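Peer 1: Predicted model and sequence follow; I will ask about them next.
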Amino acid sequence: MSRLFSSATMGLVSLKNRIIIPPMCQYSANDGLPTAWHNSHYMNLALSGAALVIIEASAIAPEGRITYKDLGLWNDEQAVAMKQMITDIRQYSDARLGVQIAHAGRKASCDLPWLGGKSLSTADVNGWQTVAPSPLAFGHNHPPKELSVDEINEIKQQFIDAAKRAEQAGIDVIEIHAAHGYLLHEFLSPISNQRQDEYGGSFENRSRLLINVFHEVREAINPNIAVGVRISATDWLENGWDVPESIELCEQLEELGCDYIHVSSGGISPEQQIPLGPNYQVPIAQAIHEHSMIPVIAVGLITQPLQAEAIIATHQADFVAIGRGILFEPRWPWRAAAELNEKIDVAPQYLRSAPHQFKNLFQ
């Protein structure tokens, strides 16, 4: 029996296999509201055979968006629209649905990637003032404003409020974004956090905001909803956030009831040196997996079914996230099932689509 297609749980959420579709920004919202693009995109992904689809980073505040076209959960209208999208998907798919709640910090206020993705200033029509733990710019981006303690407390409440809206929308899983150089990661990393107060300096101080956000979100949300955290486990920079600190962070999150850790890396600085290649982040996920009982999602150039199967079978991680690869091949789980000699559930409308040699693939 394939381990990739074995069932598993995240907290109280049951998953039919170990294939996860991670959050991938589409930059196609209007005032934070999902559009017809999102309705089609997430319906397609939910019919892929993956056990869990995590909706892209949804900003907790307008100034927390990466671009002016990001999804949001900072108001009730957005929650209602997301609920309608989820209701429509669930008419046809039994995939679990999650959402990532996020604040982009000093990497906010950018143009759309296909328009160059440049940093936009307050003088630009679609730009705004960014915020961060310290007034240090990301590369050549416009400099952020340093957050006051009162503003930090306000952001913490915005995470809690966004999580409550995700619950109202009917989400199964909530992922707190603390990776890729965005705000919560900016607090964790000494590269971007040079504060001298209770939110800077020591590991305890730098991790304080994420720990508090997780604890209060977990307390505010129904226990039937899984709450996890995505981290960048290393900055790939000398004197940056590193794997030992990530292990210590995950041990603390485990004590607070974290349901999973989604392990990525990098994003804090353009100076990072990442050794890209197949499975390049899997050893980091494995290091965390070996030091805690929290279910771990591995990600990073995992593209082949046998590759994914080996990660699960050798206990390097509990789940694999197939991101860009599944945008290129939206039925990747079907191919994985065929290669691993497994059956897979599909929508009845597609039952006749399997080639003759795979006629026993669908159930």
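Peer 2: Sure thing, it's come through. Residues are numbered from 1 along each chain as shown.

Peer 1: Going by C-alpha atoms from here, please, whenever you check contacts or count neighbours.
Peer 2: Noted.

Peer 1: What segments of the protein are strands?
Peer 2: For the chain, the strands defined by DSSP state E cover 8-10, 13-15, 19-21, 52-59, 71-72, 96-102, 131-132, 145-146, 173-178, 226-232, 260-264, 296-298, 319-321.

Peer 1: In CSV: those, plus mean neighbour count.
Peer 2: As requested, those are arranged in CSV below (neighbours: other C-alpha atoms under 10 Å):
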stretch, mean neighbour count
strand 8-10, 18
strand 13-15, 17
strand 19-21, 25
strand 52-59, 26
strand 71-72, 30
strand 96-102, 25
strand 131-132, 26
strand 145-146, 18
strand 173-178, 27
strand 226-232, 25
strand 260-264, 25
strand 296-298, 27
strand 319-321, 26
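
Peer 1: Got another one to weigh against that:
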Amino acid sequence: MGSTFRSPHLIKAEGIPYFTPANNGGAALNPDDPNTPTLFRPLQIRDVSLKNRIMVAPMCTYSTESDPSSPAVGALTDFHIAHLGHFAAKGVGLVIIEASAVQPNGRISPNDSGLWQEGTESEQFKGVRRVADFIHSQGAKVGIQLAHAGRKASTVAPWLSSEGKRSSIKADESVGGWPSNVVGPSGGEEHIWAPGDVKYWPPRELSTAEVEEVVRAFGRSAKLAVQAGVDLIEIHAAHGYLLHEFLSPVTNRRTDKYGGSFENRIRIVQEVAAAIRAAVPSGTPLFLRISATEWLEEQPVAAQTGSWDMPSSIRLAKLLPELEVDLLDRLQPHTNYQIDLAGELRKAIRGVGQTTLVGAVGFITEADAARHIVQGAEEALATESVLSGQEPKADAVLMARQFLREPEWVYNAAKQLKVPISVAWQFARGVL
């Protein structure tokens, strides 16, 4: 076979020590064709170009080494290459690595991933590097969600819970937990979630200096992630984890510069964004995940303290350009209503002349629904809250559980929407 033979399936992917063709599955063959849905059109975010607008949302898998004395504690493994790499091989534009703790006590469980070990020779760094290299070999981009679990830390994996798959139980020292070092914006027995709670340890309150160290930890982890080949960073400020705990007046009763007013409660998110921006190249996209509302507006606690709600999210969203946040990943696990909340946020952002992107996530399962979310569909997903005209409700869709059920979702969606796309060479015989 001559050296001038350039058949694409014989071009080796760069950055990995074994052979696989340089794949680019999931890319529209005719992206400029007016009949190509927005879902399959490229999306440029700073220096990163995504081949489509389909993203794998972060999913905790509780599958790393938990022994705190092991150099591999919190490091991604071959499991994560198989798990995340398969989505890349099946055509997604972006794969976001699961919530990775910036400090050891920021893990949800002892088996969670982390990126707090400094240096490019650490096992945590090398684990991220291997995952990123494989995802890139399949033509996809890779992000990482940096996180701190706060007062929801030191629990066991959900499948170990005696209360069923949807609950968690406390992890003590015998299983690698850290019950005396579970932290939050406020602390004490009065800050357990409910009387007799078996899910979470009572937190201790972080000192001002400790909060400032958390901020620095986010910056260090972001720098390591980019050095390991990660294309973009997502800040996790949702789901009741640490940054969300600071945002919410329900869980933040502090009296220092990080508590009280809205401006003080969002300070940690502002500082984390600034720390990451200072640590990564200017062309690196930055995402922020928030919960649009805590759904506590009608609860007694909201009457006492207030809560994080849609007006709060809109207020924060309008500040994102000055934080240099490129995409607001707005999650609210509450049926299809969350898509309308994403649309409301996007409309508010555009209404003040800003261009921050919005990602919709949660209970997106069907190709046609995904197309409508980013296209500004001819028919509404929810007739009572449709946006005017053809304005889309989001700029990208993020899915998690649907990819667990249907890893080949991108290929199936392209077939249903009649979009010609490229396919990974190893799968072409079974897909085309």
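Peer 2: All right, it came through fine. Remember, it's a predicted structure, so these values are computed and weren't measured experimentally.

Peer 1: Take the strands of structure 1 and write them to CSV, including distance to residue 251 of structure 1.
Peer 2: As requested, the strands of structure 1 are arranged in CSV below (distance: least, C-alpha to C-alpha, whole Å):
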stretch, distance to residue 251 of structure 1
strand 8-10, 17
strand 13-15, 21
strand 19-21, 23
strand 52-59, 24
strand 71-72, 30
strand 96-102, 21
strand 131-132, 26
strand 145-146, 29
strand 173-178, 16
strand 226-232, 12
strand 260-264, 11
strand 296-298, 12
strand 319-321, 19
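
Peer 1: Which among those is found nearest to residue 1 of structure 1?
Peer 2: strand 8-10 (14.1 Å; C-alpha to C-alpha).

Peer 1: What range does the closest one cover in structure 2?
Peer 2: The aligned range for strand 8-10 of structure 1 in structure 2 is 43-45, by TM-score structural alignment.

Peer 1: Next, count neighbours for the aligned partner of residue 75 of structure 2 in structure 1.
Peer 2: Taking TM-score structural alignment for the superposition, residue 75 of structure 2 sits opposite residue 33 in structure 1. Applying other C-alpha atoms under 10 Å, we find 21 residues neighbouring residue 33 of structure 1.

Peer 1: Run a quick check on residue 33 of structure 1 versus residue 68, I expect a contact.
Peer 2: No: counting by C-alpha atoms under 8 Å, residue 33 of structure 1 stays clear of residue 68, with 11.2 Å between them.

Peer 1: For stretch 106-119 of structure 1, could you pull out the residues that count as buried?
Peer 2: 106, 107, 108, 109, 110, 111, 112, 119 (16 or more other C-alpha atoms under 10 Å).

Peer 1: Can you tell me the closest non-neighbouring residue to residue 79 of structure 2?
Peer 2: Once flanking residues are discounted, residue 79 of structure 2 sits nearest to residue 63: 7.7 Å by C-alpha to C-alpha, 6 or more residues apart in numbering.

Peer 1: if I look at that neighbour, how far off is residue 236 of structure 2?
Peer 2: Here residue 63 of structure 2 is placed at a distance of 20 Å from residue 236 of structure 2 (C-alpha to C-alpha, to the nearest Å).

Peer 1: ok, now residue 92 of structure 2?
Peer 2: Counting by C-alpha to C-alpha, the gap from residue 92 of structure 2 to residue 236 of structure 2 is 21 Å.

Peer 1: In contact with the aligned residue in structure 1 for residue 282 of structure 2, which residues?
Peer 2: Residue correspondence to structure 1 (TM-score structural alignment): residue 282 of structure 2 is matched to residue 223. By C-alpha atoms under 8 Å, 6 or more residues apart in numbering, the residues touching residue 223 of structure 1 are residue 12.

Peer 1: Same check on residue 267 of structure 2?
Peer 2: So residue 267 of structure 2 contacts 257, 258 (C-alpha under 8 Å, 6+ apart).

Peer 1: which one in structure 1 is aligned with it?
Peer 2: By TM-score structural alignment, residue 267 of structure 2 lines up with residue 208.

Peer 1: which pair in the buried residues of stretch 106-119 of structure 1 spans the largest distance?
Peer 2: For those, and using C-alpha to C-alpha, no pair is farther apart than 106 and 112, which are 16.0 Å apart.

Peer 1: Next, the mean deviation of the helix ranked longest in structure 2 compared to structure 1.
Peer 2: In structure 2, with assignment by DSSP state H, the single longest helix is helix 208-227. When structure 1 is overlaid, helix 208-227 of structure 2 sits 0.6 Å from its aligned residues on average, using mean C-alpha distance after the TM-score superposition for structure 1.

Peer 1: Now do the buried residues in that helix.
Peer 2: 211, 214-227.

Peer 1: sorry, back to before: and the match of residue 75 of structure 2, how close does it get to residue 79 of structure 1?
Peer 2: From residue 33 of structure 1 to residue 79 of structure 1 the distance is 9 Å (C-alpha to C-alpha).

Peer 1: Tell me which of the strands of structure 1 approaches residue 289 of structure 1 most closely.
Peer 2: Ranking the strands of structure 1 by distance to residue 289 of structure 1, with C-alpha to C-alpha as the measure, places strand 296-298 first at 6.1 Å.

Peer 1: chain center to the closest one: distance?
Peer 2: 11 Å (C-alpha atoms, centre = their mean, to the nearest Å).

Peer 1: which residues make contact with it from outside it?
Peer 2: 260-264, 281-282, 285, 288-289, 317-321.

Peer 1: In structure 2, what stretch matches it?
Peer 2: Strand 296-298 of structure 1 covers residues 358-360 of structure 2 once aligned (TM-score structural alignment).

Peer 1: can you check stretch 162-175 of structure 1 too?
Peer 2: Per TM-score structural alignment, the counterpart of stretch 162-175 of structure 1 in structure 2 is residues 221-234.

Peer 1: Equivalent analysis for stretch 67-74 of structure 1, please.
Peer 2: Matched against structure 2 by TM-score structural alignment, stretch 67-74 of structure 1 falls on residues 109-116.

Peer 1: Quick one: end-to-end length of that stretch, please.
Peer 2: 15 Å.

Peer 1: Same check on stretch 19-29 of structure 1?
Peer 2: 26 Å.

Peer 1: Buried residues of it, list them for me.
Peer 2: By neighbour count on 16+ other C-alpha under 10 Å, the buried set for stretch 19-29 of structure 1 is 19, 20, 21, 22, 23, 26, 27, 28, 29.

Peer 1: same thing with stretch 195-204 of structure 1?
Peer 2: So, applying 16+ other C-alpha under 10 Å, buried residues of stretch 195-204 of structure 1: 195, 199, 200, 201, 203.
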